[in-house]
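Engineer: quick one, what's the 3D model for this:
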Amino acid sequence: MPATPATYPMAFEDYVKVIYAHTEWQPEPITSSVLAGRLGLAASSVTEMVKKLGANGLVDHVRYGAITLTPDGAALALRMLRRHRLIETWLVQHYGYAWDEVHDEAEVLEHALSDRLLDKIDDELGRPTRDPHGDPIPSKAGVISQPAALLLRDAVVGERVVVVRISDRDSLLLRHLEAESVVLDRALEVRSRDPFVVQLEVQDGERTLAPDALVSIWVSREEPSRVK
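Structural biologist: The predicted structure follows:
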C-alpha cells in the first residue's frame, strides 16, 4: 500500500513542489540540471534524490531527460502548494507581511502546521483561490483552477490586459513593481516597446519597465471582476 503524503520526508515534499511549479505557467519540462539550479543544489545530489523519488513512485525520469510527476507525485505537490500559498496569504492578510517577504516564511511553516490548523486558516481567510502573487491555491481535494494567461512579453502594442500573476522568485522585482503600481488585477496597456524598454499605461500614468521584467508578469485578455 503506498505511503500517505504525511509520511514522506520533507525533502520529497520540496522536490515535487518545485517540479510541479516549474510547468505550472509554461510548457517546458524540467530536467535534473534545471531542478538543481532551482533548488541551489549540486547536480549529483539532485540526481540521487530523483532516483529516490522514482523508487517511491513519485516521479518518472529517463536519464538525461525530463522529470515528470506520477499521479501520486502530483497529489503530494498540490498538497504542498496548497499549504505554501495559504500560508503566504495568511501572513499578508493577518500579519502585515509584504508580498515580497512571505516566500521564505512559508517554506518553513508549510512543513510545520497541522492539517487541522491549515483548515482553520483556510476558513478564516474565506477559502481564497489565489495567493498574493496570483498563483492558484489548490482546494483540499486537490483541485486547482488556473486562469488563461500569457506573459506580458507576448502582449502586443496597443493591447489592453490585466495582471493575473507575478512571479515571486525575485523579491527586488516585486518591490519595484509594487512601487510602479504593477500589481494583481491592475489593467495595463502596452504603449510601445523596443529592445531596451517597454512603455505601459497604468491607471495613474505611464510606466517604463525593462524587458526582463516582462517574463515575470502574466496577464489576461479577459478582465476579472476585481479590476483595480
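Engineer: okay, CA-based contacts and neighbour counts for the rest of this
Structural biologist: Will do.
Engineer: what are the ranges of the helices in the protein?
Structural biologist: Here the chain has its helices, by DSSP state H, at 10-22, 32-39, 43-55, 71-95, 102-109, 115-124, 171-179.
Engineer: let's see this one next, to set against the first:
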Amino acid sequence: MASPAADDYLKTVYAHTEWQDAPITPSVLAGKLGIAPSSVTEMVKKLAAAGLVSHVPYGAVRLTDAGTARALAMVRRHRLVETWLVREFGYGWDEVHDEAEVLEHTISDRLLEGIDERLGRPRFDPHGDAIPDADGRVEREPFVLLADAPAGHSGRVLRVDDRDPDLLRALDALGLVVAVVVTVSAEGMILDGEPADLPEGAADVVWLSA
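Structural biologist: So this is what the prediction gives:
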C-alpha cells in the first residue's frame, strides 16, 4: 500500500504517542490531518487490511510492527529534510515543516543518505525531535512537558512542537529554543536568570529534560 497519504497517516499515528502516552483515535487523527472523519475511517480500514495498523470500531488506532517500521522511515525523511533546510539553506525553524511535508515524498533514498552523511548524521531535528537512524533506532531521554513540570524544576529544552509557526517565532524571539536551560517558577519560568513571560499556549508545546 504505497502512497503518500498512507505514509502521512502512519507518520501522524507514530508522532502522536512520541511525547505522550494516550493512543490516537480516528477523530483525533482526522483533526491532525485536517481530513473528514469519514475519510479517515476508510483509510484506517485500508491500513488495517494491509497489516499496518490495528483498530477496532470507535477505538484507538495503533501501529503494527510493519506500520511502525514504515512510520519511522517517513519520520526519518521528514526530520532530515527539516534539518537540511535549516543548516544548508538558512530556513528558520518556523518555515521548514510544510516544505518537508512535500519533499519527504519526492527525494530518493540515495539523496536522503547523502543528506544524512553531509549533515554528520544528526540525531535530532531543529525542533528537538529525534531522527531515527537508517535501522529505525531512536534516541530519546526522559522528558516532562513544561505545563506539567513543578515549580523549581530545571531542565534543558528538549523539544518544541513545530505545528504553529507563529508560536515558534514568538519562542525564538524569547530565546526559548532547543538546548536552552530554564527553571520553572510559581509565576512561570526563569530564562537566562530573568523571569520570562511565556506566549499563550507555550507551556503545552515545550518539553524539558526530566
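Engineer: circling back to that earlier point, turn the helices of structure 1 into a markdown table, columns for distance to residue 203 of structure 1 and mean neighbour count.
Structural biologist: What follows is those, written out as a markdown table (distance: least, Cα to Cα, whole Å; neighbours: other Cα atoms under 10 Å):
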| stretch | distance to residue 203 of structure 1 | mean neighbour count |
| --- | --- | --- |
| helix 10-22 | 31 | 19 |
| helix 32-39 | 35 | 17 |
| helix 43-55 | 45 | 16 |
| helix 71-95 | 24 | 22 |
| helix 102-109 | 27 | 16 |
| helix 115-124 | 32 | 14 |
| helix 171-179 | 13 | 15 |
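Engineer: figure out which of these is closest to residue 219 of structure 1.
Structural biologist: With Cα to Cα as the measure, helix 171-179 is the member of the helices of structure 1 nearest residue 219 of structure 1 (14.1 Å).
Engineer: with adjacent residues omitted, what lies nearest to residue 10 of structure 2?
Structural biologist: The spatially closest residue to residue 10 of structure 2, leaving aside those adjacent along the chain, is residue 71, at 5.1 Å (Cα to Cα, 6 or more residues apart in numbering).
Engineer: residue in structure 1 matching that neighbour?
Structural biologist: Under the alignment (TM-score structural alignment), residue 71 of structure 2 maps onto residue 77 of structure 1.
Engineer: with residue 149 of structure 2 instead?
Structural biologist: By TM-score structural alignment, residue 149 of structure 2 lines up with residue 155.
Engineer: what do you get for residue 18 of structure 2?
Structural biologist: In structure 1, the residue paired with residue 18 of structure 2 is residue 24, using TM-score structural alignment.
Engineer: what's near enough to touch its match?
Structural biologist: Contact analysis of residue 24 of structure 1 by Cα atoms under 8 Å, 6 or more residues apart in numbering lists nothing.
Engineer: gap between it and residue 133 of structure 1?
Structural biologist: 14 Å (Cα to Cα, to the nearest Å).
Engineer: next one: residue 48 of structure 1
Structural biologist: Residue 48 of structure 1 is 32 Å from residue 133 of structure 1, by Cα to Cα.
Engineer: touching the biggest strand by length in structure 2 from outside, list them.
Structural biologist: Counting residues, the longest strand found in structure 2 (DSSP state E) is strand 154-160. Residues outside strand 154-160 of structure 2 that contact it (Cα under 8 Å, 6+ apart): 127-129, 143, 168, 176-184, 205-210.
Engineer: average gap between it and structure 1?
Structural biologist: With mean Cα distance after the TM-score superposition for structure 1, strand 154-160 of structure 2 departs from structure 1 by a mean of 0.8 Å once superposed.
Engineer: Provide the aligned range in structure 2 for stretch 164-173 of structure 1.
Structural biologist: Taking TM-score structural alignment, stretch 164-173 of structure 1 hits residues 158-167 over in structure 2.
Engineer: end-to-end on that stretch?
Structural biologist: End residues of stretch 158-167 of structure 2 are separated by 16 Å (Cα to Cα).
Engineer: buried ones in that stretch, by neighbour count?
Structural biologist: Applying a neighbour-count criterion of 16 or more other Cα atoms under 10 Å, one finds 158-162, 165, 167 buried in stretch 158-167 of structure 2.
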